[in-house]
Every structure is written in C-alpha cells, then in structure tokens.
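In: this is a predicted model, with the sequence first.
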Amino acid sequence: MTEVPNPYIIDADTLTGEMRPIRRAVLSLGSNLGDRLANLQDALNTLAETPDVWVTTISPVYETEPVDSPEGAELYLNAIVLADTTLTPTRLLDRALTIEDAYGRSRSGIFNEPRTLDIDVIAVGDKILEEESLTLPHPRAHQRAFVLKPWLDLEPAAELPGKGPIAALFEQSDQTGITRRDDLVLEL
C-alpha cells in the first residue's frame, strides 16, 4: 500500500507568498587565513545586511586549534551568530556559501583545508533535515567545542535538536585548544 501525504499538514518551507515562519538560526563563523578577525567581521556585516535575516547577537571570539585539518594549518578564530530568519534552511545555506565565495573561500577538495571564511548552518529552529546539500542540525556540531562553547556563552539553556542540551554536549567534547579572546571583539 502506498502512503498518501496528509493534505492537512503544511510544510512552512514550501509556502508561497509573503508569510513565512520566523525561526532562530545558529550560524558558526570561522577563519584561519588572512586577517581572520576582519574576515569574521565582514561575514557578520554581510549576514546582517541579508534580506529576511535579522542578526540578534554574536558570541565572544575564540581562537582554536584546527580540527582534522592538513598539517601546518594555522589557528582559527571562531564565533557563533544567532539570527532570526524567514529564509528556508536551504536558502540560508545558499546565502552562507555565497558570502564565503565573496571572501575568497577556496574549495579545492582537500578535507578541512585552511579557509578565509567558513560559515556553517548549525541549526534552524527545531528543524531536522537530511538532504544532499544540507543536514540539520549540523552533523558534527555536537562534537565541536568551537561551536558549543561560544553558543553556550549566548544561550546556556539551548538544545541542539535531536542531540540534547549544548551544556551537556560541551562537557562531553574535547575542549583542548580553545581559548576565549576577549581582546578580539566583533561588532553588530
């Protein structure tokens, strides 16, 4: 027997017209090439100028050891951005990739290669999604202290959909090589 989709269930991401739900998005910013702080600030400014994206807060900046990167990779600067958006998760990812490209992101195919800018969509509301181009929540966010700690600074009671409280996830993560840099500040 073939299952027929329920016509009474509305997928908010396929709605047309002016009305779309507003969801909280968690985005991770990272850079380990060039002027790292300027790269993060430029990314933040560009996100804030994006139609249908309202940046609400930015975490402190952390300097972190590269994870699973080629030998000799430089230290990263990382931060978390919280934003409200009416964009679908896929459109938000498209915007993030466009911003990365605008700031010289190289995609040579080397796994976790050094980068001028990296913007990861960590979570969008409580959406759980697995598509070819996007998995939500981000499939490795629950293991990454450089994502969890700055997010924890902003929302101590936050939960990663399907994974649990970020405070507990942070306690279980490898916290070596992560240093808060209060001398480096991103401005909204």
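Out: Good, I have the coordinates. Residues are numbered from 1 along each chain as shown.

In: contacts and neighbour counts: CA atoms only from here.
Out: Will do.

In: list the contacts of residue 63.
Out: Going by CA atoms under 8 Å, 6 or more residues apart in numbering, residue 63 touches 75, 76, 77, 78, 177, 178, 179, 180, 181.

In: take a look at this one as well, against the first:
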Amino acid sequence: MHRRADVRLTPAIAYVGLGSNLAHPRRQLARALVRLAKLPHTRVLAVSRNFVSAPIGATDPQPDYVNAVARLSTSLSPRALLARLLAIERRHGRRRPAGTLPNAPRPLDLDLLLYGRVRVRLPSLVLPHPRMHERAFVLRPLIDVAPTTTIPGHGLARRLIRNVRGQRIAPTRAHVLH
C-alpha cells in the first residue's frame, strides 16, 4: 500500500546506478533489474551496457565493480523510490551496519542518481547524487543510456566525462540482462 504522498500524478524520469563487486556481480545486476521492473508505478525504459571499473577510494584490495545505469519512468516520489531501492539492496544481502566503510565491497549498490531535474538536499537523500559528476562508473553508463543528459548544477554528462579520464572503466561484452 502506498501513501498518497509517495505517488505523483505525473511520472518523472529517474536514473538509477547499479553496481556490484561481490557474489557474481553480473547476476546481481540482472536480478536487481528484474526487481526494478516490478516496482509499482514504475517502468524500466532503458538499461546501459555493463561496465567494469576499478574500485574508487577503497582502503583494502577488492574486486572490480560491474556497473550499469537504468532509466526509469516512475510516479513514485524520490523518497519512496529510494526506500524501494534500499529494500532491493537488502534482499540482495547488502548490509549497512554502523561503522561500515563507505567504499567497502558490496553484493549490490543501487543509487538514485537523478530524478527529473529535481534538486533535493536531505539527510537521507541528495539529488542529483552528490558525486556522480566525478565518477566514470556513473557517467559512462549514463551517457550510454541517455547521451544528452544534463546533471543539474554540473552540466552535460558527456562533457563531464572528460574530467575523469584517469579512472579505469571499460564496457563488457554482455548487457546487464545476460
């Protein structure tokens, strides 16, 4: 059941970043995408290719990440959508205990990157995602799925990618659904 405040009358276009570096990452992304497609008041419009990227900011060695971006049409509010994304992460074994390092390995990471042109700054939600313009593992798949996307306050994603050239990232042969 949804509270009236959780559902908008007009759908918004939202972009969700998917990432995994534990427990069969490609399979994790494929299963997460199936769950995204089952969200109420939400349709998956497009999904990028998979990209493999090196961990950023990790203090200990860890496996590479597999990343993708999904473009959604949703009538869920930003907060309701974020709550659903966190629930999907938990179903995939993601735990966020106090004291956990922010760049620790994870079976699944779902980030609400953009929600229309909405800008939000709450303790539990910041839109656009605060570091997305600095991350090749977000920008490359975002450009793949929506090449003309502008990140509010930062500019065109395809221009921002020039600022992160030193980050190792490469497309894989398999699409997120395979």
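Out: Received the coordinates, thanks. It should be emphasised that the depicted structure is a prediction, and the values quoted were computed from it without experimental measurement.

In: quick check: TM-score for this pair?
Out: Once the chains are laid over each other, their TM-score by TM-score structural alignment, normalised by the length of the second structure reads 0.92; 174 aligned residues with a CA RMSD of 1.8 Å.

In: considering the contacts of residue 63 of the first structure, which is situated nearest to residue 47 of the first structure?
Out: Nearest to residue 47 of the first structure among the contacts of residue 63 of the first structure: residue 78, at 15.5 Å, using CA to CA.

In: distance between stretch 22-33 of the second structure and the chain's centre?
Out: Relative to the chain's own centre, stretch 22-33 of the second structure is displaced by 13 Å; criterion: CA atoms, centre = their mean, to the nearest Å.

In: that one maps to which residues in the first structure?
Out: Using TM-score structural alignment, the residues of the first structure aligned to stretch 22-33 of the second structure are 33-44.

In: show me which positions of the matching stretch end up buried.
Out: Residues of stretch 33-44 of the first structure classed as buried: 33, 36, 37, 39, 40, 41, 42, 43, 44 (neighbour count, 16 or more other CA atoms under 10 Å).

In: which of those fall in strands?
Out: Among these, no residue falls in strands (DSSP state E).

In: show residues contacting the longest strand along the second structure.
Out: When the second structure is parsed with DSSP E, its longest strand is strand 7-20. Residues outside strand 7-20 of the second structure that contact it (CA under 8 Å, 6+ apart) are 25-26, 28-29, 41, 65-77, 80, 105-116, 138, 142.

In: are any of these buried, and which?
Out: Buried residues within the contacts of strand 7-20 of the second structure, counting neighbours by 16+ other CA under 10 Å: 25-26, 28-29, 65-77, 105-116, 138, 142.

In: so how far is residue 96 of the first structure from the most centrally placed residue in the first structure?
Out: Note on the first structure: the residue nearest the mean C-alpha position is residue 27, at 2.4 Å, using CA atoms, centre = their mean. Computed as CA to CA, to the nearest Å, the residue 27 of the first structure to residue 96 of the first structure distance reads 9 Å.

In: overlap in contacts of those two?
Out: Residues touching both residue 27 of the first structure and residue 96 (CA under 8 Å, 6+ apart): 119, 120, 121.

In: in the second structure, what residue corresponds to the last one?
Out: So that's residue 121 of the first structure. Looking across to the second structure (by TM-score structural alignment), residue 121 of the first structure lines up with residue 112.

In: alignment lookup: residue 155 of the second structure to the first structure.
Out: By TM-score structural alignment, residue 155 of the second structure lines up with residue 164.

In: quick one: buried residues of stretch 64-75 of the first structure?
Out: By 16+ other CA under 10 Å, the buried positions in stretch 64-75 of the first structure come out as 64, 65, 66, 73, 74, 75.

In: and the spatially closest residue to residue 142 of the second structure that is not a sequence neighbour, what does it touch?
Out: Of all residues not flanking residue 142 of the second structure in the chain, residue 69 sits nearest, at 5.7 Å (CA to CA, 6 or more residues apart in numbering). Shown in contact with residue 69 of the second structure (CA under 8 Å, 6+ apart): 15, 16, 17, 18, 47, 48, 138, 141, 142, 145.

In: what segments of the second structure are strands?
Out: Along the second structure, the stretches classed as strands by DSSP E are 7-20, 42-47, 49-53, 65-76, 109-115, 120-121, 126-127, 150-151, 155-156, 169-175.

In: make CSV from those strands and add distance to residue 95 of the second structure to it.
Out: Below are the strands of the second structure laid out as CSV (distance: least, CA to CA, whole Å):
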stretch, distance to residue 95 of the second structure
strand 7-20, 13
strand 42-47, 25
strand 49-53, 22
strand 65-76, 17
strand 109-115, 10
strand 120-121, 24
strand 126-127, 20
strand 150-151, 29
strand 155-156, 33
strand 169-175, 26
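
In: those: which one's closest to residue 91 of the second structure?
Out: Ranking those by proximity to residue 91 of the second structure (CA to CA) places strand 109-115 first, at 11.5 Å.

In: quick one: that closest one to strand 7-20, angle?
Out: Calculated by axes from the mean of the first three to the mean of the last three CA atoms, to 10 degrees, strand 109-115 of the second structure forms an angle of 140 degrees with strand 7-20.
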